[in-house]
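Student: Sequence first, then the predicted structure, then my questions.
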Amino acid sequence: MPELPEVETMRRGVARLRGARICSAEVPVLNVEPIEYLPAPGELCRRLAGRRVEGVDRVGKRLLIRLDGEEVLVIEPRMTGRVMVDPPDNLSHVRLKLRLCWEENCETGRQHLLVFRDTRGLGVVRLISEDDCRRELGPEKIGPDALAITWSELRNRLRKRRSPIKVALMDQSVMAGVGNIYASEALHRARVHPQLPCCLLSSSQWRAVTESLHQVLREAITLQGSTLGDGAYATPENTPGGYQNEHRVYQREGEKCRQCGKGIIRRIVLAQRSTFFCPVCQRLPLRLRRRLA
């Protein structure tokens, strides 16, 4: 968290600043866990000041702000990071402030404030060249975007693995953008058990998983992502997302399944992450149930 829908919501919120110039950049001094900056904060702010925003993109769970001079400001929100535009003055845990304006004279033009906030200090802010961006975030390192991947491509990338399908879907080198929430939701909609080894999925199951994943992600983007109980994520306009109200299994342990109306949602742990599923909708083959038991 944030995953593809949340970062895509950030991208859309920041995209309206395209063409604006960065009047000033600041890394506030905080008495909290620092995040990773590259280059160091002083050099980062110096190099950002005066630059113009030429585009705003997303690669998986990363926000890319493309600047003139063939450089890219890459923001990785990781667990609790979020990007906001014109936030409240009393906002805490702000890791980067950018003041932007479309006028040459920032003193006379209307300014906007772009901030990156991260309460747990796990995020990363880097200013890198376009060439480095292509090398580090290109197809050799990052898998296809989860919204664009086809079922046959996903199958071909994973069908020889023995790892559980839920764990494999979160591998960013296989497919970019999916994390714990949307992997659980997509598998439930596809009626595939999260512990089913990739090598045992049929072609029809690969189709179902991919189609369900696309549906879930598109719906989540429309509702501007999921704001969980900790309130760590909000949109760039500082409003909560709405997709948490549509979750069918995630954090619904003990509730009746909304899909079949019979099963009770269960929680297990896979790769140290809470995983939610319906034991009725998402059955394992009998031999696997016995082995796992």
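Tutor: Now that the structure is in, tell me what you want to look at.
Student: make it CA atoms for all contacts and neighbour counts henceforth
Tutor: OK.
Student: What degree of burial does residue 204 show, as a neighbour count?
Tutor: Per other Cα atoms under 10 Å, the neighbour tally for residue 204 reads 10.
Student: contacting residues for it?
Tutor: Contact partners of residue 204, counting by Cα atoms under 8 Å, 6 or more residues apart in numbering, are absent.
Student: and if we set it to 10 Å?
Tutor: When the contact criterion is Cα atoms under 10 Å, 6 or more residues apart in numbering, the partners of residue 204 are 151, 190.
Student: State the next helix or strand along the chain beyond the host helix or strand of residue 125.
Tutor: Using DSSP states H and E, residue 125 sits within strand 124-129. Toward the C-terminus, strand 124-129 is succeeded by helix 130-137 as the next helix or strand (DSSP H and E).
Student: can you pull the buried residues of the lengthiest helix in the chain?
Tutor: Of all the segments assigned as helix in the chain under DSSP state H, the longest by residue count is helix 203-222. Along helix 203-222, these residues count as buried under the neighbour rule (16 or more other Cα atoms under 10 Å): 205-214, 216-221.
Student: Check it against this one:
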Amino acid sequence: MAETFITTGNLARFKEKTDALYQAKELKTGSKTDYKVLSDNNLTDAMVAQIGAAASKTGSVTRFTAADVDLMSNATKIDPTTLSPAGGQVGDLIIDGHHDAYNVTAVADDNTLTLGPAIGKTGANTWGDLAGQPTIGGKTLAAGDNTLADLGIEAAGAAAAARTGAVDDVKKLGYDTAASVDKKVSDLKTELTNSLAGAYEPKGSTAFADLVAVADATKGDVWNLLDAFTTTADFVEGAGHAYPAGTNIVCVSVTTGEGDAAVTANKWDALSGVTDLSGYIAKTDLTAATDADIDALFA
């Protein structure tokens, strides 16, 4: 009986269909990680932009001018035509060329704007005016370029010398370095390879009937049996177990009994057998799903 399986192309088709059915998620205003949900009862970003545009005509939205508008530090009135955008209303915030901020406190009949006192520092800021200047290693950064020597940081040569000294100290204390660990790993791999190489000794192929007696075999001898066979009492698992042609068997030592009654004898041990695959579906019984199958889910 044929079974249908899903491919990556089917998944892409399924996504295409679901995207067409549902509204895409939208981030909450001001957030880069949290998405709006139905229970938030909040506006879309497009609606917020429309409300903001309408509100700017009623004087309820703060307005910023272009950076080239210079009110000077003692100015109290300004011609609204010099602003960008032109005009002004009570509550607007005006930024001058020095980046000082002023609130619009009144609008005269001739539309001249009256400004409140400057908010914050007047004039351009310098590096020395900044609070909480950054530091590296406890050294405060100065204006302009800062060299490693200015910050008391070791040059590359000194750092390399310190590293070499540290490695020497590790060696003196008897700790392993990368080189010594690599050598130990390499030696261990060689020892393991040699041990495995001596564990089995391929002896060739033979018919089961011509197999050498297990008592005359040597531990580690491996034979490839050319025909199907059924095990005898000479096998570790006992008699009566069927194996197909091409099975490899190895001679092993098996000890039975304990103490003075213990007896060690050679036995054959099968290295391969038959795996029952009846519980698996054959590749020829699989059929890939089609776009029509996915479309039918949305019909």
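Tutor: Structure's in. What do you need? Treat the numbers as computed from the prediction; the structure is a model and nothing was measured.
Student: TM-score of the superposition?
Tutor: Their TM-score after superposition, calculated using TM-score structural alignment, normalised by the length of structure 1, is reported as 0.18; 88 aligned residues with a Cα RMSD of 6.3 Å.
Student: follow-up on the earlier one: quick one: buried residues of the helix or strand just after the longest helix of structure 1?
Tutor: Tracing the chain past helix 203-222 of structure 1, the next element assigned as helix or strand by DSSP H and E is strand 266-270. Of all the residues in strand 266-270 of structure 1, those buried under the rule 16+ other Cα under 10 Å are 266-267.
Student: For the longest helix along structure 2, name the packing helices and strands.
Tutor: Looking only at structure 2 and at elements set by DSSP H, the helix with the highest residue count is helix 178-197. Secondary-structure packing of helix 178-197 of structure 2 (3 or more Cα pairs under 10 Å, 6 or more residues apart in numbering; DSSP states H and E): no helix or strand packs against it.
Student: Mind checking what helix or strand follows that helix in sequence?
Tutor: Tracing the chain past helix 178-197 of structure 2, the next element assigned as helix or strand by DSSP H and E is strand 201-206.
Student: In terms of secondary structure, what does that following strand contact?
Tutor: Helices and strands touching strand 201-206 of structure 2, by 3+ Cα pairs under 10 Å, 6+ apart, are strand 221-225, strand 248-256.
Student: Try it again at 6 Å.
Tutor: Using 3 or more Cα pairs under 6 Å, 6 or more residues apart in numbering; DSSP states H and E as the contact definition, the elements that strand 201-206 of structure 2 packs against are strand 221-225.
Student: now the strand it packs on and strand 201-206, what's the angle there?
Tutor: When axes from the mean of the first three to the mean of the last three Cα atoms, to 10 degrees is applied, the directions of strand 221-225 of structure 2 and strand 201-206 differ by 20 degrees.
Student: Buried ones in strand 221-225 of structure 2, by neighbour count?
Tutor: Of the residues in strand 221-225 of structure 2, those buried under the neighbour-count criterion (16+ other Cα under 10 Å) are 221-225.
Student: between it and strand 248-256, how big is the angle?
Tutor: Per the same axes, to 10 degrees, the angle that strand 221-225 of structure 2 makes with strand 248-256 is 130 degrees.
Student: Mind giving me the packing neighbours of strand 221-225 of structure 2?
Tutor: In this structure, strand 221-225 of structure 2 packs against strand 201-206, strand 248-256, with contacts taken as 3+ Cα pairs under 6 Å, 6+ apart.
Student: need the next SSE after it, C-terminal direction.
Tutor: Moving on from strand 221-225 of structure 2 towards the C-terminus, the next helix or strand you reach (DSSP H and E) is strand 229-230.
Student: Against which helices or strands is that following strand packed?
Tutor: With contacts defined as 3+ Cα pairs under 6 Å, 6+ apart, the secondary structure elements packing on strand 229-230 of structure 2 are strand 242-243.
Student: And stretch 75-85 of structure 1, end to end?
Tutor: With Cα to Cα, to the nearest Å as the measure, stretch 75-85 of structure 1 spans 14 Å from end to end.
Student: tell me which strands and helices the helix or strand harbouring residue 290 of structure 1 is in contact with?
Tutor: For residue 290 of structure 1, the host element (DSSP H and E) is helix 286-292. For helix 286-292 of structure 1, the packing partners by 3+ Cα pairs under 6 Å, 6+ apart come out as none at all, with no helix or strand in contact.
Student: quick one: which helix or strand includes residue 19 of structure 2?
Tutor: Judged by DSSP H and E, residue 19 of structure 2 forms part of helix 8-21.
Student: okay, now residue 292 of structure 1: neighbour count?
Tutor: Residue 292 of structure 1 has 9 nearby residues by other Cα under 10 Å.
Student: Equivalent analysis for residue 3 of structure 2, please.
Tutor: Residue 3 of structure 2 is surrounded by 13 other residues when neighbours are defined as other Cα under 10 Å.
Student: which ones are touching it?
Tutor: Applying Cα atoms under 6 Å, 6 or more residues apart in numbering, we find residue 3 of structure 2 in contact with 286-287.
Student: closest one to residue 103 of structure 2 among the helices and strands packed on strand 221-225 of structure 2?
Tutor: Each of those has some distance to residue 103 of structure 2 by Cα to Cα; the shortest is strand 248-256, at 93.8 Å.
Student: List the buried residues in that closest one.
Tutor: Residues of strand 248-256 of structure 2 classed as buried by neighbour count (16+ other Cα under 10 Å): 248-252.
Student: so after that strand, what's the next helix or strand?
Tutor: If you walk from strand 248-256 of structure 2 toward the C-terminus, the next helix or strand you reach (DSSP H and E) is strand 263-270.
Student: which ones are touching residue 54 of structure 2?
Tutor: If you count contacts by Cα under 6 Å, 6+ apart, residue 54 of structure 2 has none.
Student: Quickly note the distance from the closest residue to residue 5 of structure 1 other than its chain neighbours to residue 36 of structure 1.
Tutor: With sequence-adjacent residues excluded and distances taken as Cα to Cα, 6 or more residues apart in numbering, residue 5 of structure 1 is closest to residue 221, at 4.8 Å. For residue 221 of structure 1, the distance to residue 36 of structure 1 equals 28 Å [Cα to Cα].
Student: contacting residues around the host helix or strand of residue 63 of structure 1?
Tutor: Counting by DSSP H and E, the element that carries residue 63 of structure 1 is strand 62-67. Outside strand 62-67 of structure 1, the residues within contact range by Cα under 6 Å, 6+ apart are 52-58, 72-76.
Student: for the helix or strand following it, packing partners?
Tutor: Using DSSP H and E, the helix or strand that directly follows strand 62-67 of structure 1 along the chain is strand 71-76. Helices and strands touching strand 71-76 of structure 1, by 3+ Cα pairs under 6 Å, 6+ apart, are strand 62-67, strand 124-129.
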